[in-house]
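*Asks:* next input, structure requested:
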Amino acid sequence: MAKYESLQNYLAARPEQMSRVTMSFDEVEALVGSLPPSARDHRAWWANDSKVQAQAWRAAGWRVESVDQRAGRVVFTRSIVGDSHPIARNPRPSRAVPAPQSIMVSTSSVEDGMPEARAQAMLVTYLVGQGWRIQRVADTTTKEQGIDVLATRGDRTLAVEVKGYPGRRYSDPRRAGETKPTAPATQARHWYAQAILKAML
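*Replies:* Model (predicted):
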């Protein structure tokens, strides 16, 4: 991800109130050097997947919303819409970032739960603050398969399965206002059991 680290740092440094950034390909190249021809020819190059360039903007808490390859322009948006905890907002904090347990407490967590994307974002922020290099961040909104967070520090590699905590209501807008029949604690036990099984396997 070294080639695109300056893009990651640029996006991570955008003010919190900024939810969208439009950049020309020339502006991106001013940060990272020459883009490969596929960036100008194929929309898939800008996909929010596990490719090295996507890892850079996703680790900064952003995603590609749209690309106009004829105009040579890309639009980035905050990856967690309406959330105040984007991934790695400041990739190199000057002080240690609090452990995830201390920043996951929220007055809205009982009703709204802890969405997996938010848990993943806070984890990545913490790891970056502790000197880990993020190699991969899975797109939880599309239920992307594979390791949720892959990070390295020195000769150590960390592979993380991320689980959120369910809320009492459905996140699906079509079922907004409905209360889930299963208690959040029961549902959470199933999720965590899956994570433990995956770790054992």
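
*Asks:* please count neighbours and contacts with C-alpha atoms only from this point.
*Replies:* OK.

*Asks:* so which residues of the chain form helices?
*Replies:* 5-12, 25-32, 37-41, 52-59, 100-103, 109-112, 116-129, 184-200 (DSSP state H).

*Asks:* got these as CSV, with distance to Val67 columns?
*Replies:* Formatted as CSV, those follow (distance: least, Cα to Cα, whole Å):
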stretch, distance to Val67
helix 5-12, 16
helix 25-32, 10
helix 37-41, 10
helix 52-59, 13
helix 100-103, 34
helix 109-112, 33
helix 116-129, 23
helix 184-200, 36
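
*Asks:* now the second one, please; I'll put the structures next to each other:
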Amino acid sequence: MALAAFTLNGTRYELSSDVVEARLVGVVPEPIREHAAQVNGVWYPVMQAFEVAVGVPRSEFISHTARRHLATLGFPLQGRVEGRDEAAAATATAKPDLTVVRDFGGEEWHTEANVQASVVTALAARGYRVLSVANTATREHGVDVVASRDGATVGVEVKGYPSRNYADPARPSERKKTQPSTQAGHWFAAAALAAMRLRGKEPGWKSVIALPDFNRYRDLFTETQGSLSAAGISVWWVDEDGTVDFG
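*Replies:* Predicted coordinates for the structure are as follows:
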């Protein structure tokens, strides 16, 4: 059973995967337009699943919040699911015969939040207990993902890949002055430094950097692979479909 503790609009909540499953038994899924979570073998819109599980109206949180906490609890997530009615959704299995388009509701797949969600989902699927997940939207300090299995703990520093445009809704058509490849170099360096600091702070943990699989990051990894290996730092790669290569 996975557990999650979080604060939402100033109120502290504790939620378990068992509670989520119990509260969604018999609940008919609404049509899925963007993000989906699978609970009890049924695919639900993440907003509906989180609303029912927590008992908080969906007007009080955003889809990123729902996705992050449901992923922490180990529930599979998908991007946009199309061409499916309620009857099909109610009988969907872990591998539904559906066309899944990972457009993330207009977001780029390689944002830090989406890469983080893929990592958390993959860890839960491997039997890890996810102990903490940092809120990337608010740039929360600390290790991005901490998980444990069989007495071993892993700390993961997550980075996305830079976009050419600003994420700020007020600047949608404005292009960044810094090229993505240049900014990616800065982000890679920051991730490596954070991973090294974690090795010093928690020498008993496995220190990992999780990156979206882009050629620029692959080149930087090739240049630093020996040093990272000597420092005891691993690199995991996340594909557009959410698959995580644990190396």
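
*Asks:* quick one: TM-score?
*Replies:* Between these two chains, after superposing, the TM-score reads 0.57 (TM-score structural alignment, normalised by the length of structure 1); 138 aligned residues with a Cα RMSD of 3.4 Å.

*Asks:* quick one on the thing from earlier: out of the helices of structure 1, nearest to Ala159 of structure 1?
*Replies:* Proximity to Ala159 of structure 1, assessed across these by Cα to Cα, is greatest for helix 184-200 (9.4 Å).

*Asks:* tell me the contacts of the most centrally placed residue in structure 2?
*Replies:* Nearest to the geometric centre of structure 2 sits Ala117, at 0.9 Å (Cα atoms, centre = their mean). Contacts for Ala117 of structure 2 (Cα atoms under 8 Å, 6 or more residues apart in numbering) come out as 67-68, 71.

*Asks:* show me what contacts the nearest residue in space to Gln38 of structure 2 that is not next to it in sequence?
*Replies:* Excluding the flanking residues, the one nearest Gln38 of structure 2 by Cα to Cα, 6 or more residues apart in numbering is Pro76, at 5.4 Å. Residues near Pro76 of structure 2 by Cα under 8 Å, 6+ apart: 37-39, 121.

*Asks:* a markdown table for the contacts of Ala117 of structure 2, including distance to Gln225 of structure 2 and neighbour count?
*Replies:* Shown next, in a markdown table, are these (distance: Cα to Cα, whole Å; neighbours: other Cα atoms under 10 Å):
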| residue | distance to Gln225 of structure 2 | neighbour count |
| --- | --- | --- |
| Arg67 | 32 | 26 |
| Arg68 | 30 | 23 |
| Ala71 | 30 | 25 |
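
*Asks:* in structure 1, which of these still touch?
*Replies:* Checked against structure 1 using both residues aligned by TM-score structural alignment, their matches' Cα atoms under 8 Å, those keep these contacts: Ala71.

*Asks:* for the contacts of Ala117 of structure 2, which one is nearest Val81 of structure 2?
*Replies:* Using Cα to Cα, the contacts of Ala117 of structure 2 come closest to Val81 of structure 2 at Arg67, 14.7 Å.

*Asks:* any idea how far the closest residue in space to that closest one that isn't next to it in sequence lies from Val56 of structure 2?
*Replies:* The shortest distance from Arg67 of structure 2 to any non-neighbouring residue, by Cα to Cα, 6+ apart, is to Val46 (6.2 Å). Distance, Val46 of structure 2 to Val56 of structure 2, using Cα to Cα, to the nearest Å: 13 Å.

*Asks:* understood, closing this out.
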